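**Student:** Test case, fold it:
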Amino acid sequence: MSNAHHHHEPQGADLAHAAQATLESAGEQWTAMRASVFGALASFDKPASAYDIAEEVSKTEGRRVAANSVYRILDLFVGTNLVRKVESANAYVANAHPGCLHDCIFLVCDTCGQTTHLDDDRLTSGVRDAASASGFVPVRPVIEVRGRCADCDSN
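**Tutor:** Have a look, this model is predicted:
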């Protein structure tokens, strides 16, 4: 029995509006470049690197955008819950519910790269509790499970 989150997950323009509202409520500005980076990231169906995002934004903007600029924006987005980082892949995914603060679990397919995001507060609370019991202050737990997705496993 899992203690999973169940809520509406906006997509497209609704997701961008939710991200903008979350960023602005954190006291940050939603600039044209930040909107472009978020939009590019949200368009990927798999986790994307800063270089992938910079290339996509460069195409859209019609000018070269440096990965360093994208990294700075992604760091801000991770800190404000708009984006989640898949640490093992050094890649990013747009948070489908940026207004909801919680830890998440990623299931990462080693064959196709597809990444599935799970919410399970019982499990992630257990990780935080175990860290705290060891005298460690957990700031941003990252739980990733590597393996094969159902599509790749059936092939």
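
**Student:** From now on I want contacts and neighbour counts done on CA atoms only, so please keep to that.
**Tutor:** Noted.

**Student:** Just the helices from the chain, written as ranges.
**Tutor:** Listed in chain order, the helices found in the chain under DSSP state H are 12-25, 32-43, 50-61, 67-79, 121-133, 150-153.

**Student:** Ok, which of those comes nearest A94?
**Tutor:** Taking CA to CA, helix 32-43 is the member of the helices of the chain nearest to A94, at 5.4 Å.

**Student:** contact partners of that closest one?
**Tutor:** By CA atoms under 8 Å, 6 or more residues apart in numbering, the surrounding residues in contact with helix 32-43 are 12, 16, 20, 48, 53-54, 56-57, 70, 73, 92-94.

**Student:** Now do the same contact list for the residue most central in space within the chain.
**Tutor:** When CA atoms, centre = their mean is applied to the chain, the residue found nearest the centroid is R84 (2.3 Å). Going by CA under 8 Å, 6+ apart, R84 touches V78, Y92, V93, A94, N95.

**Student:** To compare against the first, here's the next sequence to fold:
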Amino acid sequence: MADNHHTHVLHEGEALADAAKTALESSGEQWTKMRAAVFDALASFDRPASAYDIAEAVSNAEERRVAANSVYRILDLFTAANVARRIESANAYLANRHPECLHDCIFLVCDGCGETTHLDDDKLADGVRAAAKQQGFNPERPVIEVRGLCAECA
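**Tutor:** Sure thing, here's the model as predicted:
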């Protein structure tokens, strides 16, 4: 379960890329040129991005075609290493701004503009895990998504 008493360091820019590289290497994977390019593209989006969006951004940056299938494989590695978060209902991804911190995901997704806010509420996440366990279910990766309208769109 998540630690209820911790402080998040939200990385940006080069520090974000360094934190992602460290997290990926800590999971036993290599930080290759292509993985760095995919991460840079992912981190450049201010909203969740699809593998196709990311493939297009990398293709433009690299001046060669990069297939979405290759990007999906890298995103799977990123998700497993806590470098990226997947917005299940949108089949899209966000760079995790604090990859050194492991906890369950809670997302607020605006159906108007697409803005997605990642919340850290360990009490709520722990409650979901406890409810699942009461039913004899072993929760491995709870993801909570709340769809609606942000303050701007409401």
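
**Student:** Distance to D153 of structure 1 added to the contacts of helix 32-43 of structure 1, as TSV?
**Tutor:** Shown next, in TSV, are the contacts of helix 32-43 of structure 1 (distance: CA to CA, whole Å):
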residue	distance to D153 of structure 1
G12	30
A16	33
Q20	38
A48	23
I53	29
A54	32
E56	30
V57	34
V70	34
I73	36
Y92	24
V93	23
A94	26
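
**Student:** Among these, name the buried ones.
**Tutor:** A16, Q20, A48, I53, A54, E56, V57, V70, I73, Y92, V93, A94 (16 or more other CA atoms under 10 Å).

**Student:** from what I can see the last one touches N81, true?
**Tutor:** No - checked against CA atoms under 8 Å, the pair A94 of structure 1 and N81 is beyond contact range at 9.0 Å.

**Student:** if we can go back for a sec, among the helices of structure 1, which is nearest I143 of structure 1?
**Tutor:** helix 121-133 (8.2 Å).

**Student:** Surely L149 of structure 2 is in contact with T117?
**Tutor:** No - using CA under 8 Å, L149 of structure 2 is not in contact with T117; the gap is 11.5 Å.

**Student:** intersection of neighbour lists for those two?
**Tutor:** Common neighbours of L149 of structure 2 and T117 (CA under 8 Å, 6+ apart) are V109.

**Student:** any idea how far Q11 of structure 1 lies from G62 of structure 1?
**Tutor:** Noted for Q11 of structure 1: a distance of 25 Å to G62 of structure 1, by CA to CA, to the nearest Å.

**Student:** again, but for R128 of structure 1
**Tutor:** On the measure of CA to CA, R128 of structure 1 and G62 of structure 1 end up 44 Å apart.

**Student:** which one of the two has more residues nearby?
**Tutor:** R128 (18 against 9; other CA atoms under 10 Å).

**Student:** Could I get the contacting residues of the more buried one?
**Tutor:** Here R128 of structure 1 is in contact with P138, P141 (CA under 8 Å, 6+ apart).

**Student:** Mind putting the helices of structure 1 into JSON lines with distance to D103 of structure 1?
**Tutor:** JSON lines is the format used below for the helices of structure 1 (distance: least, CA to CA, whole Å):
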{"stretch": "helix 12-25", "distance to D103 of structure 1": "17"}
{"stretch": "helix 32-43", "distance to D103 of structure 1": "19"}
{"stretch": "helix 50-61", "distance to D103 of structure 1": "22"}
{"stretch": "helix 67-79", "distance to D103 of structure 1": "12"}
{"stretch": "helix 121-133", "distance to D103 of structure 1": "6"}
{"stretch": "helix 150-153", "distance to D103 of structure 1": "24"}
